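Asker: I would like the atomic coordinates for the input below:
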Amino acid sequence: MRTGFRLLVLAGPPLPPIEITKPVTTFGKAAECDVRLSEPTVSRRHAVIERVDGDWYITDFESHNGTFLNGQKLRPREPIPLTHGDQVRIAPWVFRAAFRDSPFQLSHTTNDGNRSMLQTLAGTEGRERSQLRQLLAAAAAINGAATQAELCDQLLRAAVSMSGFQRAAVLRHDPSAETVEVLAHLDAKQHQAPFEYSRSLVRGAIAGSVVHLADPQASGSHSIVSLGISGALSAPLIVDGVVWGLFYLDSRGRERSGTGEGADACRVLAEIASLALSNLMRREVEARYDTLRRDAELASGAQRLLIPPESGVVAGVSYALRLVPGRFVSGDLVGVCQVDEYRAAAFIGDVTGKGMGAGLVMSVIQTFLAARLAISNDPAAVMNDLDIFMSTRLPPGRYASLWLGVLDVERATLAWTDAGHGLAFIASSDGVRQLECQGTWLGVHTGSPYRTATVPIRPGERLVLVSDGFIEQPNAAGAQFESSGILETLRDAGTAQEDVQKLFEAIERHAGTVLIRDDLTAAAFTLGSQRAGDPIRVGAECSMLG
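Answerer: Just a heads-up that it's a prediction; the model follows:
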């Protein structure tokens, strides 16, 4: 799990690196934002970065000037994954996401002192016909790359071939230029010596120029002299108007160093690669959106197949429920089913993870509940069997919480057990109380059995179940709604329908302008006046939405 990362400032007014460690970090001019960016082009609430199931996402808050990822303007209120090396533009700043678990090798640059030995190279007018053919072939290969790794490989091959240098690397710098990430490297001579990088050349490329090391002996750098570096060159790779990285070349000993024409070819290759990289990164942003959209559509399709009506009567138990999708496809499940003519089962839970993986786990839980409740009305017995069943089938690191209760119309009781959900309440005109959480999550299988608790349900009392999306929803100040918000809201309700309606009204007031993060699900149940043998509006099979 990625616990945090830094945003490095590549362009814009000076700022220290921004540490992103909290589950939710907001950006904007407003005083309540976690990262205050006091510039006219920044909106009061501009964007948010948040962690969901170990992955990081960024969302634009319908800002006036937009939020950009790798040069692509983000769709308002639609989250998109953040990965290592992504460039985020909140004008006038451009940041790079630097994750601690970078897949690339880090290397320190060599402090080679005096920049007077560097020459900034401008383009020359003429081109040999053979060099033009090489450039056209290189341009086709670079633009045809399907991934950043392939693009870097094609760039290095062309640069070594056309410049005369023997070693090449694509680097991504930090703002100080003291360390670089080595994204790709190529050694035509297969040397075993370490590849040293001149800090002066790195800084020159960061400034946007093609530069080369004119006199290595004059550098005063022992490491460069001892390695026998006879020449070196760097050129910037520019994305969204900012230096994204650079490619770096050198020769050693008696190896042929790059010529002026070779350096000029590198400048052209840098421009070709910059355009290709910009287009590739924009396509990658669209691909991330498409992946999330397809996942959401598949999960929504499963919801439509499983969703029961928003109100109804099952075995004499009246209910009302509602689900409002959040920005992330979550693993909420809630349902109601008939146990026999006098009893109805109600359940709510959550599966770790998101998307179709979580949806498949929910379907398995629903199927098991439907089969097991047909032969047992004891919630603990059903939960114990489900725990054993799921502990051998859940993927590593995936668990499920579940609250399961059986409402008995004839005896006016509620028998229930809890596998780590803990968000069940009894509401009446006399007050609201939260039912105590009893057990651990499904799939952990600690060996401790679940137990059934039984409480009376008096006329007018309601069983209210909510998803964790309610209690974890923050407001503009970052304060969560919590169980106290549920208790306060239910004090003013009087029926199952009112319970559900008031909960959603309260969470909307609490969230204010903050985006709803996760699915919000609420359900309320009360013992109705329906008699045994009367028609049942929801069939005998368990219905679930998730």
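
Asker: could you use CA atoms for every contact and neighbour count after this?
Answerer: OK.

Asker: what's the burial count for Arg100?
Answerer: Residues lying near Arg100 (other C-alpha atoms under 10 Å) number 12.

Asker: could you report the separation of the nearest residue to it once chain neighbours are set aside from His84?
Answerer: Spatially, and ignoring its direct neighbours in sequence, Arg100 is nearest to Phe5 (5.9 Å; C-alpha to C-alpha, 6 or more residues apart in numbering). Note on Phe5: its distance to His84, by C-alpha to C-alpha, to the nearest Å, is 9 Å.

Asker: quick check: neighbours shared by these two?
Answerer: 97-99 (C-alpha atoms under 8 Å, 6 or more residues apart in numbering).

Asker: turn the buried ones among the residues you listed into a named PyMOL selection, would you?
Answerer: Under the burial definition 16 or more other C-alpha atoms under 10 Å, those of these that qualify are selected in PyMOL by:
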select buried, resi 97+98+99
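
Asker: distance of Ala149 from Ala169?
Answerer: From Ala149 to Ala169 the distance is 12 Å (C-alpha to C-alpha).

Asker: more crowded one of these two?
Answerer: More crowded of Ala149 and Ala169, by other C-alpha under 10 Å: Ala169, with 27 against 13.

Asker: now for that one: which residues touch it?
Answerer: 156, 182-186, 247-249.

Asker: His421 too?
Answerer: When the contact criterion is C-alpha under 8 Å, 6+ apart, the partners of His421 are 348-350, 401-403, 437, 441.

Asker: my understanding was that Ala412 contacts Ile457; is that so?
Answerer: Yes - at 5.2 Å, Ala412 counts as touching Ile457 under the criterion of C-alpha atoms under 8 Å.

Asker: any chance you could map the strands in the stretch 351-500 of the chain?
Answerer: According to DSSP state E, counting those that start in this stretch, the stretch 351-500 of the chain carries its strands in the segments 400-408, 413-419, 424-428, 431-434, 453-456, 462-466.

Asker: make a markdown table from these and add distance to Asp499 and mean neighbour count to it.
Answerer: Output for the strands of the stretch 351-500 of the chain, formatted as a markdown table (distance: least, C-alpha to C-alpha, whole Å; neighbours: other C-alpha atoms under 10 Å):
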| stretch | distance to Asp499 | mean neighbour count |
| --- | --- | --- |
| strand 400-408 | 18 | 25 |
| strand 413-419 | 18 | 24 |
| strand 424-428 | 9 | 23 |
| strand 431-434 | 12 | 16 |
| strand 453-456 | 20 | 14 |
| strand 462-466 | 8 | 26 |
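
Asker: now those as JSON lines including distance to Glu196?
Answerer: Formatted as JSON lines, these follow (distance: least, C-alpha to C-alpha, whole Å):
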{"stretch": "strand 400-408", "distance to Glu196": "50"}
{"stretch": "strand 413-419", "distance to Glu196": "56"}
{"stretch": "strand 424-428", "distance to Glu196": "62"}
{"stretch": "strand 431-434", "distance to Glu196": "64"}
{"stretch": "strand 453-456", "distance to Glu196": "69"}
{"stretch": "strand 462-466", "distance to Glu196": "58"}
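
Asker: alongside the first, I'd like the structure of this one:
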Amino acid sequence: MRLQATPWRTDAVTEVASKVAEFKLKSVSGPTQVDLTLRPPGPLMVGRRSTHDLALVGDDHVSRDHAKIELRRLTHSGKTSSEASDWAINDMGSRHGTWVNGARLTPGRQCPLRVNDEIVIAPWTFRVVGPGGGTGMASSIRIKTIEDTDSMAGSISRVAPGAERTLAQKRLTLLLDCAGAIHGAHDENSLAEAVLDAAVLGAGFANAALLRALEEDGTIEVVAHRGEIMDGARGARLSRSLIREASKGNAVRLPAAMHHRDEAHSIMQLDIDDALCAPIMIGASVAGFLYMDNRNVGGSTRAAEDATEFAVGLARLAAMAMASLKRIDLERRHALLEAEQAAGAEAQRWILPPRIGSFTPFTYIGESKPGRNLGGDFFDVAPLGEGKVAVALGDVSGKGVAASVLMTATQGHLHALLREQHDPARAVSTLNRFVHPRRPEGRFVTLWLGVFDAENETLSYVDAGHGYAFLMRSNGEVERLDAEGGTPIGLAPDVEYTGAVTPFRAGDRALVVSDGLIEQPMRTTGQRRGAAFGAEGVLACFSSAEQPDIVGALFDAIRRYAQSERLEDDATAVQVQW
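Answerer: Purely as a prediction, here's the structure:
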């Protein structure tokens, strides 16, 4: 038997998309330029497949199914800070890995994203850009570099790797003295200030800046600066060709002697006599630049003879400190995420009813298993007296603490309503009016609620956008309990839900499940995502289970299918039998 799963979807996508702040993934380098807007609800698939949301074709370093970017959670107000996003990235077991801020992600482990995070899926490097193109750093400035590529052709000299080995002893002493200040920096802004203090003191340049490349059109971020880098009303004036050459991974120098040459015309217009740019490398990726120059000095200020070697050594120290800061930040994010999940999972466990219960003549078995990320599944059972019992299964959209809190509020209010209103349609309509003004923006709840009535031998139920409830008659026939009762709860304030009634007699069994069971993929040996367990898998267990614990048999089957004790998403199932 094949039943098509048709849970409610469309309006929720529109609702979520209208509430979540817009973040982007922009390429810093790579074979092709990328400007991807992260649109809810996700997930956004990344890989070599042309059908993916971000198709990175033409390079075998990218796996077919490389990574996915998914909506994680919202704050209670539904708004984000200037740095935190609602998104997370997850490596899908790629061969060459996904890197965030120089750290390789553990496959299957979600990594929350922040504005200005650098993501490497070789040979592409991307940066997370916040709403309005923000970088998330309050003190930084975004500027356009001067396009001088044609006029500078052949004028820039590349410094050979290993040049820092010729560093004079006096500069080495100064570099070591500066190392303590650099590694004592507690964030990237203070690190930038320490680097520039050392650069100006040791290299002999009057002007210095720590830069971060943002876009391929030459726009850069000035994290911190010294001297006349910011030139009054004209803004910052920097050589794009010098920075572009340094982005290839080596320090570059525009020597003072070349300013008499014709091809130096654009630099002369900037009154720059001498300039140097050293890349700050984290692994194989350029995380920033140390830029120094002398301008408007008429030769009165000259760089030290070993300024290039000093700058290369300083950039290496900065890279190590920056990598350490980024690693600590990632560890903090993971720890915060895991603490949230543990606290939420514990709260969910104690508010659920016992796994097995009986309210004559009905018995029930219910179970809820957390997935890789904290979600919002719940089930509840409420005796109503006079031979009636109510059973509910709900699923809050999204993940994280916000989903868990909304789940708790929804379940508690519904439980109280059912003691006063035995009509499921009235109860759900009232619940919707409670949830709508209190939910975090962009959230909603799908719900199936049924009232089993022994005296009248009926099941009255409402399906509010859920779609996964089944009934097996005593003769083995299976039907779907999916009469549409209304949209998911919380999207509109004045929805009046409608119910349906079907016979329910001795020997009949009902089974309600969440989408975590339906959508659980099969584990595969390759990188391709396996087929979903599907409604067919649920029905196969429902129809063939000879033991009374259908829920236990279903979870055993799903774990065998996934070849894992940990499921992709939270999963819930509840059965009722007369």
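
Asker: Val42 of structure 1 versus the residue nearest to Arg100 of structure 1, what's the distance?
Answerer: Phe5 of structure 1 is 22 Å from Val42 of structure 1, by C-alpha to C-alpha.

Asker: Ala412 and Ile457 of structure 1: which has the busier surroundings?
Answerer: A count of neighbours by other C-alpha under 10 Å puts Ile457 above the other of Ala412 of structure 1 and Ile457, at 21 against 15.

Asker: that one -> structure 2?
Answerer: Aligned by TM-score structural alignment, Ile457 of structure 1 pairs with Phe504 of structure 2.

Asker: burial of the counterpart of Ala402 of structure 2 in structure 1, as a residue count?
Answerer: Aligned against structure 1 by TM-score structural alignment, Ala402 of structure 2 finds its counterpart in Gly357. The tally of other residues near Gly357 of structure 1 (other C-alpha under 10 Å) stands at 16.

Asker: separation between Gly357 of structure 1 and Leu7 of structure 1?
Answerer: Using C-alpha to C-alpha, Gly357 of structure 1 is found at 31 Å from Leu7 of structure 1.

Asker: which one in structure 1 is aligned with Ala416 of structure 2?
Answerer: In structure 1, Ala416 of structure 2 lines up with Ala371, judged by TM-score structural alignment.

Asker: distance of the match of Ala402 of structure 2 from Leu74 of structure 1?
Answerer: Look at Gly357 of structure 1 and Leu74 of structure 1: by C-alpha to C-alpha, they are 26 Å apart.

Asker: kindly report the same for Gln148 of structure 1.
Answerer: The gap separating Gln148 of structure 1 from Leu74 of structure 1 is 21 Å, by C-alpha to C-alpha.

Asker: which one's more surrounded, these two?
Answerer: Shown here are Gln148 of structure 1 and Leu74; by other C-alpha under 10 Å, Leu74 has more neighbours (22 against 17).

Asker: which one of the strands of the stretch 351-500 of structure 1 lies nearest to Leu321 of structure 1?
Answerer: Leu321 of structure 1 lies closest to strand 462-466 among the strands of the stretch 351-500 of structure 1, at 9.2 Å (C-alpha to C-alpha).

Asker: now do that closest one: everything it contacts.
Answerer: Contact partners of strand 462-466 of structure 1, identified using C-alpha under 8 Å, 6+ apart, comprise 348, 423-428, 495-496, 499, 520-527.

Asker: stretch 514-530 of structure 2 too?
Answerer: The contact list for stretch 514-530 of structure 2, computed with C-alpha under 8 Å, 6+ apart, reads 63-66, 92-94, 377, 393-395, 466, 468, 531-535, 537-538, 558, 561-563, 567-573.

Asker: I figured Gly349 of structure 1 hits Gly335, correct?
Answerer: No - using C-alpha under 8 Å, Gly349 of structure 1 makes no contact with Gly335, being 9.5 Å away.

Asker: looking at the two, which is more packed in?
Answerer: Legend: neighbour count by other C-alpha under 10 Å for Gly349 of structure 1 and Gly335, higher for Gly349 (29 against 21).

Asker: how close does the residue lying closest to Ala345 of structure 1 once chain neighbours are set aside sit to Pro474 of structure 1?
Answerer: Closest residue to Ala345 of structure 1 apart from its sequence neighbours, by C-alpha to C-alpha, 6+ apart: Val406 at 4.3 Å. Using C-alpha to C-alpha, Val406 of structure 1 is found at 32 Å from Pro474 of structure 1.

Asker: the longest helix anywhere in structure 1 packs against which elements?
Answerer: Longest among the helix segments of structure 1 by residue count, using DSSP state H, is helix 260-306. Counting contacts by 3 or more C-alpha pairs under 8 Å, 6 or more residues apart in numbering; DSSP states H and E, helix 260-306 of structure 1 packs against strand 80-81, helix 129-143, helix 148-163, strand 229-239, helix 355-373, strand 543-545.

Asker: mind listing residues that contact stretch 405-420 of structure 2?
Answerer: 348, 351, 376-380, 382, 384, 390, 394-396, 424, 427-428, 431, 435, 439-440.

Asker: for PyMOL, write the select line for the buried members of the residues you listed.
Answerer: In PyMOL syntax, the buried subset of the contacts of stretch 405-420 of structure 2 is picked out as below (16+ other C-alpha under 10 Å):
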select buried, resi 348+376+377+378+379+380+382+384+390+394+395+396+424+427+428+431+435+439+440
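
Asker: now, the contacts of stretch 405-420 of structure 2 that are in helices?
Answerer: Counting by DSSP H, those contribute 348, 351, 424, 427-428, 431, 435 to helices.

Asker: turn these into JSON lines, including distance to Leu172 of structure 2.
Answerer: Shown next, in JSON lines, are these (distance: C-alpha to C-alpha, whole Å):
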{"residue": "Gln348", "distance to Leu172 of structure 2": "58"}
{"residue": "Ile351", "distance to Leu172 of structure 2": "63"}
{"residue": "Pro424", "distance to Leu172 of structure 2": "78"}
{"residue": "Ala427", "distance to Leu172 of structure 2": "76"}
{"residue": "Val428", "distance to Leu172 of structure 2": "73"}
{"residue": "Leu431", "distance to Leu172 of structure 2": "70"}
{"residue": "Val435", "distance to Leu172 of structure 2": "65"}
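
Asker: residue in structure 1 matching Asp293 of structure 2?
Answerer: Asp293 of structure 2 maps onto Asp250 in structure 1, by TM-score structural alignment.
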